[in-house]
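>>> Below are the sequence and a predicted model for it; my questions follow.
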Amino acid sequence: MKLLAGTRVVVLADHLVDFGGSMLARLGADVLLADAAPLTNARKRAWHKGMSRTDAPLADLLESADILLDDRRSDARGGVDALASLHPQLIHVVVTGFPDSDRPVTDLTLMAQSGLMHVTGQPDRPPLRLPGEQAYALTGIQAATAALMGLRARRASGKGQRITLSALQSAALANYREAVMYEHTGRIGMRQGNMLVRGSSGVRQIWPCKDGFVTWSMIDNPGMMRALVRVMQAEGAAGELAEIDWDAILVADTDQDVIDRWQAIVAEFFARHDRKTLADWSLEHGWGLSPIIKLTEVPDSPQMRARGVFDDDGLPGPLFAVHEGRAS
């Protein structure tokens, strides 16, 4: 049995709630895509998996709906609020581009105004957007989350509710470190490229290895650093790292020239091994390292296979299903 079996969702889609509707469908809800423009097959596969398209009037659809995902990316959809207000049990999630505004937005403008582009890329080059339409996806995730919270609240109170959120806030919250830093320090983050800057020095984040790349950073975690160095020693590759008392130093306060010298030793070690070997060592010893997998490898990764995230066609499948009384 799927988690949302018996739940009916109506989706008015205009890019911002599309992925949210698909998420609810994969959780087992009956999701109806209403009042939508003609869709390409690629968009259907990427954004509308699990939804059924309908031309029925919205007034009729709301008679049996539990949730309405109301996308107002580029227009105010006049009359929807009045129809929704006739159904006190309805969870009405209204998503606009900006808070309390129906000003139009695009994925590009959301990436820029949320600050995500400001911190993405090399410091001496123009800002970059993330690939695909990730601002839309981030907003869809928040829309689905809001709908689930509304369902829980309805179970407790017996009443539906109107929930509002904005795509700008959804994208900005994904840029969590910069927003938190600004709130507490007033500092505006900048593009750092392949560098995590803390204190007076910066450490590398992406490293080439024998068959691709891994992500790892030399941070102030003595246990992690000792675990890495132990394996490097066993491989005859630790060099001066074996002589460092990691409990007695702060990496963030170490001179950049020294950091760069230490990182050169780590870089040579990583370059000698493939992603799987490094990832297995990381899991066994607690390095905090992760392999960077290619897009073509995602459906067959052990984590995705174990969770059944992708179906036999390599497309995203049910996110959660209930088997023998357990969610998996």
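Right, received. Where do you want to start? Numbers count the residues shown, from 1 in each chain.

>>> switch to C-alpha atoms for all contacts and neighbour counts from now on
Noted.

>>> And the strands in this structure, which stretches?
8-12, 30-34, 51-54, 67-72, 91-96, 161-166, 196-198, 201-203, 206-209, 212-215, 290-292, 322-323, 326-327 (DSSP state E).

>>> Take this one as well and set it beside the first:
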Amino acid sequence: MPTALADLLILDFSRVLAGPYATMVLADMGARVIKIEQPGTGDETRQWGPPFADNGLSAYFIAVNRNKQSITLNLKHPTGQAIARELARRADVLIENFLPGTMARMGLGYNDLRPLNPRLIYCSITGYGQYGPDADRPGYDTVIQAEGGLMSITGEPDGPPMKTGVAVADITTGLYAATSILAALHYRTHSGEGQYIDLSLFDVQLSWLANVASAYLVSGKPPRRYGNAHSTIVPYQPFAAADGYVMVAVGNDQQFTRFCQALNHPEWATDERFATNPARVTNREQIITAIAEVMAGESVAFWIERLRAAQVPCGPVNDIPTALNSRQAQARGMVRSIDGIRMVGPAPVFSATPATIRSAPPALGADTAAVLAELGYSADQIRHFYDQGIV
């Protein structure tokens, strides 16, 4: 069965999360991804554990490195740099996440490679971009969450700022990288030209503050923390049931009317304090307290059945095992297995070019000899490269 990006060759010089996530997304869609790693150590996330799979790979590395080949290459050695340039001559895309200027110092910057391959799409991911007062600082997801404002709006109103449970700045930067690369490839189809993409975690973090940033820019008022509640919609938060939590997402006044009926309090829907969403936001404490008292008396299952029957958006607050083993996750094939390794599968479902898992995350340097042979190096030359620590 065909895949959407089967004709693309991507060189992945990135490590850890944002870059590898981007290249995994593209690899799932069929692109050939060659991951270039440091001899002897490789991507540092290979050792970020426990837990580790039976083959010794960390769960962290497994999460974002399927469908890739791995070669080792000493980029500080002139021969290693020459091999990297030879790969770049043939590549459609190069992605890297070194500090600004690092690739250029090794003769592998965009301006070095463009003359060799004018069609190359070159994507650099950094913490703060290629210019600006913080450009030379390394980027770490939690620091970006802090500096980019996310932690200030995450957590309970009277508690400390909190980070999210997943490295969202890295993940969203990876998604931005993938979509930006695809846009550049589309431009190349009619221009014949590659281009450079400068992508920073900090910029991405600011960009997806979305309505929260917009609220400040419109009102001039700094957003504050609402815990699990919503700043401008009520009720839109989890409520404690007798045996767990139920997330309620009442998005309009019609839903609120049905919600009140399901709670056997239809009078709330006509009370001027609660009849409209702006009124409920103003009188948030009163209505939330009233709802909480009612919902605490029944089980999660009771409320899920009752609210869904009333067409009120809701769901149980699941832990990770429950979510991954849910009927919906199973129906969608979201947990896959390859070579005995279980992992979360690709999210998009294409009608003609499905995203696939074709190979497990590779052992360090598993494909070095094969890729060098493709470049025309002999077995003797390849052995010499190993002996000299070039690969």
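Yep, that arrived. None of these values were measured; they are calculated from a predicted model.

>>> care to give me the TM-score?
Once superposed, the chains reach a TM-score of 0.83 (TM-score structural alignment, normalised by the length of the first structure), with 318 aligned residues with a CA RMSD of 3.0 Å.

>>> follow-up on the earlier one: any chance of the strands of the first structure in TSV, with mean neighbour count and distance to Thr185 of the first structure too?
Converted to TSV, those look like this (neighbours: other CA atoms under 10 Å; distance: least, CA to CA, whole Å):
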stretch	mean neighbour count	distance to Thr185 of the first structure
strand 8-12	24	40
strand 30-34	22	44
strand 51-54	17	44
strand 67-72	26	34
strand 91-96	26	29
strand 161-166	18	25
strand 196-198	13	14
strand 201-203	20	18
strand 206-209	18	27
strand 212-215	18	27
strand 290-292	18	30
strand 322-323	11	45
strand 326-327	9	41
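
>>> what about stretch 123-142 of the second structure, start to end distance?
Start and end residues of stretch 123-142 of the second structure are separated by 22 Å (CA to CA, to the nearest Å).

>>> how far out from the middle of the chain is that stretch?
Mean-position distance between stretch 123-142 of the second structure and its chain equals 17 Å (CA atoms, centre = their mean, to the nearest Å).

>>> Give the buried residues for it.
Residues of stretch 123-142 of the second structure classed as buried by neighbour count (16 or more other CA atoms under 10 Å): 123-130, 135-136, 139, 141-142.

>>> among the strands of the first structure, which is nearest Glu284 of the first structure?
strand 290-292 (12.4 Å; CA to CA).

>>> Which part of the second structure matches that closest one?
Strand 290-292 of the first structure corresponds to residues 315-317 in the second structure, going by TM-score structural alignment.

>>> mind checking how far Ala213 of the second structure is from Leu206 of the second structure?
Distance, Ala213 of the second structure to Leu206 of the second structure, by CA to CA: 8 Å.

>>> Can you tell me the closest non-neighbouring residue to the spatially most central residue of the second structure?
For the second structure, Ile171 is the residue whose C-alpha lies nearest the centre (CA atoms, centre = their mean; 2.2 Å). Nearest residue to Ile171 of the second structure, sequence neighbours excluded (CA to CA, 6 or more residues apart in numbering): Ala18, at 5.6 Å.

>>> Next one: the one you found from Leu201 of the second structure, what distance?
In terms of CA to CA, Ala18 of the second structure sits 9 Å off from Leu201 of the second structure.

>>> what's the overlap in contacts for the two?
Residues within reach of Ala18 of the second structure and of Leu201 at once, by CA atoms under 8 Å, 6 or more residues apart in numbering, are Ile125, Asp170, Thr173.

>>> So what does Val33 of the second structure match up with in the first structure?
That one, Val33 of the second structure, aligns with Val31 by TM-score structural alignment.

>>> these two touch, right, that match and His48?
No: applying CA atoms under 8 Å as the test, Val31 of the first structure and His48 come out as separate, 9.6 Å apart.

>>> which residues are common contacts for these two?
Listed as contacting both Val31 of the first structure and His48 by CA under 8 Å, 6+ apart are Gly21, Ser22.

>>> How far off centre is stretch 24-42 of the second structure?
The chain centroid and the centroid of stretch 24-42 of the second structure are separated by 16 Å under CA atoms, centre = their mean.

>>> what does stretch 157-168 of the first structure give?
Its chain's C-alpha centre and that of stretch 157-168 of the first structure lie 21 Å apart, by CA atoms, centre = their mean.

>>> ok, and what's touching that stretch?
By CA under 8 Å, 6+ apart, the residues outside stretch 157-168 of the first structure that reach it are 16, 88-100, 110, 113-114, 135-136, 138-139, 143, 146, 150-151, 153-154.
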